[in-house]
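Participant: coordinates only, sequence not included:
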């Protein structure tokens, strides 16, 4: 800006279109734009046009949501519309973004972060469950609340926080973390380095039944939060494959519940036979007809588990 460099295709210079009162909190050498100036839009238009010329499909625009820069967002989205190529726009960082902004976000972006950077601390991950419970009912083709990149596998490569390391979350914590991304239908982009991550991490991210929940489930919501136990329900899913639809005429997808225990182990259920009067035989359980019921297994601290069956192949939805 100090060099008064020209804005491409105009007679304006950078110092004329800058809003020096709008400073990025974590990168103070960046200014916002003065959108009352006619050269502000001209700054974004050639930038996005260059991305389109490079066949870029996805752009993440940072310093848009904290504080919420509604005119910056609208101007960048306008540049995307004018670039002549389909480009998905992601907004960040989402430190304190509110549902009150939903209509504006849907109008201008494909996805938007709803928290700041997430690292491998369980306290931060556990707090994320309540945040995504607010956004999950609104997920869909109109736009996606982004829970950030799950910090799985090898992380911290040239990072701003911590050293090069493997994710410090326990395996139950990693399972719960990924389960939240799946049931809340957050965009899933791994926050680690796949080639140098353990095989178990890759298996976790490529599990077919898990991806069915992410890609095809509907109506996902939190149904219980009590004594450290969180339960989510996904009542059904869209069946994208016509052959499978014909193979299962009239069959309803069984509900899937996803549980995460944020602190304590579940209490042991009392044995109903212990309440039988003395001298009388204990009642025998009624035989269960049909598929065998799953055995109840306690969740480990911070652990999560999917319950239910899936009848859909893990096929990504069509764009």
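Facilitator: Thanks, I have the structure now. Everything quoted here is computed from the prediction, not taken from an experiment.
Participant: okay, CA-based contacts and neighbour counts for the rest of this
Facilitator: OK.
Participant: what's the neighbour count on the closest residue to residue 256 other than its chain neighbours?
Facilitator: In this structure, residue 256 finds its nearest non-sequential neighbour in residue 308, 4.6 Å apart by CA to CA, 6 or more residues apart in numbering. Residue 308 sits with 12 neighbouring residues when counted by other CA atoms under 10 Å.
Participant: In addition, the following structure is provided for comparison:
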């Protein structure tokens, strides 16, 4: 089909809150607004600006810890999904998310929702009319195309002309509510090229009609291959590169490999997404686990944030912001760290030796450079790294530890190394030392 949308991804990676890690399928309007207000007051100054309602906002019997079989989804006479009024009272008048989107916009933020690939299974069974045609939802569905982990939808038959008509109308419907961000699931594993292209075309048409851009985020990224890069860039703004990530150290370590593979391809043409940040107060009514402060410690949290920023992954935090601990909020809004996300380019892994991993990045003009020395070992280690191998060069007193603000000294190298200076660092267990050479920028600019 190859309907290229010619997307215009955000000039820097999106930064926002998503309800999944805290509330799973059960988030309410009050909870969304509480997080939006907190973001506007405490986080927007460094660039946090998006609020996303994740899965099953249309499921009246949604519960924590999983999906219901043959769920009784709420949809209208065309098969277009509708928010559950019991959880989203502003939708009781039939205007969908119009009221909630407007409230989020009034805070200076953008509003997003989650969708599944395809069409509601029950809407197909009801054989509802496809707007403006003689076809029905039963005609345009592909009931053999299903999701392995959620039974709400079946696929659309994109060889049928009515499938695009229905999808165009449905996307126009939700964008008309004021939706600025669409997270569309079950797109990449397996890779549904036809569904991606059809979605891109529908979004382009809705953007043209409503006169604004919509960010398109595709997931999940199970075993996603870089071979799809050009297709993804042509049809989406960001795309997941892994399964769901939770607050486990092993999950963070696994992302080092994926980030190294995808970071060279991040930029204004599209953003590889290392997945949500399960930080702060999570698991309140989530898919996994009980209510808890994220199990990642301070050093592990800073390792995660440093890696995501150097790889220029979108930042989508999953913790309930109003009840998250102040240390987590301080790290999420650290100007020097967000500066890496917003100003760096060319982030890449430079060294990997045992438990030591070194990354580097720089501003486009090269006036500011960053290097991160990661220690994946279970104990603090003293690590010596030739400064030249990190991309940061300078004299003693010219390097700053971004997280602490401390000046980092270098020492002359042993003559046999062939390097001018050596970084001699104590790096905490599961931790990172993020170094900057050059000036800091304005993270919120």
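Facilitator: Received the coordinates, thanks. Just so you know, these numbers come straight off a predicted model, no measurement behind them.
Participant: Work out the TM-score between the chains.
Facilitator: The TM-score (TM-score structural alignment, normalised by the length of the first structure) is 0.85; 286 aligned residues with a CA RMSD of 1.9 Å.
Participant: about what we covered before: counterpart of the residue nearest to residue 256 of the first structure in the second structure?
Facilitator: Counting by TM-score structural alignment, residue 308 of the first structure lines up with residue 436 in the second structure.
Participant: What are the buried residues along stretch 1-20 of the first structure?
Facilitator: For stretch 1-20 of the first structure, a neighbour-count test (16 or more other CA atoms under 10 Å) marks 7-8, 12-19 as buried.
Participant: that older thread, wait, the residue nearest to residue 256 of the first structure sits on residue 255?
Facilitator: Yes - taking contacts as CA atoms under 8 Å, residue 308 of the first structure lies within contact range of residue 255: 6.3 Å.
Participant: hang on, the earlier thing: I'd like to know which of the buried residues of stretch 1-20 of the first structure is nearest to residue 123 of the first structure.
Facilitator: Nearest to residue 123 of the first structure among the buried residues of stretch 1-20 of the first structure: residue 19, at 37.3 Å, using CA to CA.
Participant: who touches that closest one in this structure?
Facilitator: Going by CA atoms under 8 Å, 6 or more residues apart in numbering, residue 19 of the first structure touches 31-34.
Participant: Quick one: which of those residues is the most crowded by neighbours?
Facilitator: The most neighbours of any of the contacts of residue 19 of the first structure, using other CA under 10 Å, belong to residue 33, which has 25 neighbours.
Participant: so what corresponds to that one in the second structure?
Facilitator: Correspondence of residue 33 of the first structure to the second structure, assessed by TM-score structural alignment: residue 156.
Participant: cool, residue 77 of the first structure as well?
Facilitator: Counting by TM-score structural alignment, residue 77 of the first structure lines up with residue 200 in the second structure.
Participant: what's around that match, how many residues?
Facilitator: Residues contacting residue 200 of the second structure under the criterion other CA under 10 Å number 23.
Participant: Can you say which helix or strand has it in it?
Facilitator: Per DSSP states H and E, residue 200 of the second structure falls inside helix 193-210.
Participant: Quick one: list the elements packing against that helix.
Facilitator: Counting contacts by 3 or more CA pairs under 8 Å, 6 or more residues apart in numbering; DSSP states H and E, helix 193-210 of the second structure packs against helix 161-176, helix 229-235.
Participant: what comes up buried for that helix?
Facilitator: For helix 193-210 of the second structure, the neighbour count (16+ other CA under 10 Å) marks 193-207 as buried.
Participant: What's the first helix or strand after that helix?
Facilitator: strand 215-218.
Participant: Output the residue interval of the first structure matched by that next one.
Facilitator: Matched against the first structure by TM-score structural alignment, strand 215-218 of the second structure falls on residues 88-91.
Participant: Buried ones in that stretch, by neighbour count?
Facilitator: Those would be 89-91, for stretch 88-91 of the first structure by 16+ other CA under 10 Å.
Participant: The residue mapped onto residue 253 of the first structure from the second structure: how many residues sit nearby?
Facilitator: The alignment partner of residue 253 of the first structure in the second structure, by TM-score structural alignment, is residue 367. Residues within reach of residue 367 of the second structure, counting by other CA under 10 Å, total 10.
Participant: ok, residue 367 of the second structure touching residue 440?
Facilitator: No - contact criterion CA under 8 Å: residue 367 of the second structure and residue 440 do not qualify, at 10.0 Å.
Participant: Can you classify the residue nearest in space to the middle of the first structure as helix, strand or coil?
Facilitator: The centroid of the first structure falls nearest to residue 186 when counting by CA atoms, centre = their mean (2.4 Å). With DSSP: H, G, I helix; E, B strand; the rest coil as the basis, the three-state label of residue 186 of the first structure is coil.
Participant: Nearest spatial neighbour of it, chain-adjacent residues omitted?
Facilitator: Leaving aside its chain neighbours, residue 186 of the first structure sits nearest to residue 146 (5.2 Å; criterion: CA to CA, 6+ apart).
Participant: Identify the residue of the second structure aligned to that neighbour.
Facilitator: In the second structure, the residue paired with residue 146 of the first structure is residue 273, using TM-score structural alignment.
Participant: measure that match to residue 334 of the second structure for me?
Facilitator: Going from residue 273 of the second structure to residue 334 of the second structure by CA to CA, to the nearest Å gives 20 Å.
Participant: The two - which one has more neighbours?
Facilitator: residue 273 (31 against 16).
Participant: OK, contacts around that one?
Facilitator: By CA under 8 Å, 6+ apart, the contact set of residue 273 of the second structure is 238-241, 313-314.
Participant: hmm, 10 Å instead?
Facilitator: By CA atoms under 10 Å, 6 or more residues apart in numbering, the residues touching residue 273 of the second structure are 13-14, 217-221, 237-242, 258-259, 262-263, 266, 308, 311-316.
Participant: ok so, going back, does the match of residue 77 of the first structure touch residue 235 like I think?
Facilitator: Yes - contact criterion CA atoms under 10 Å: residue 200 of the second structure and residue 235 qualify, at 5.3 Å.
Participant: And the strands in the stretch 151-300 of the first structure?
Facilitator: For the stretch 151-300 of the first structure, applying DSSP state E, counting those that start in this stretch gives strands covering 154-155, 165-166, 217-218, 221-226, 229-234, 236-237, 256-261.
Participant: residues contacting the equivalent of residue 348 of the second structure over in the first structure?
Facilitator: The equivalent of residue 348 of the second structure in the first structure is residue 221 (alignment by TM-score structural alignment). Residue 221 of the first structure is in contact with 132-138, 183-184, 231-235, 257, counting by CA under 10 Å, 6+ apart.
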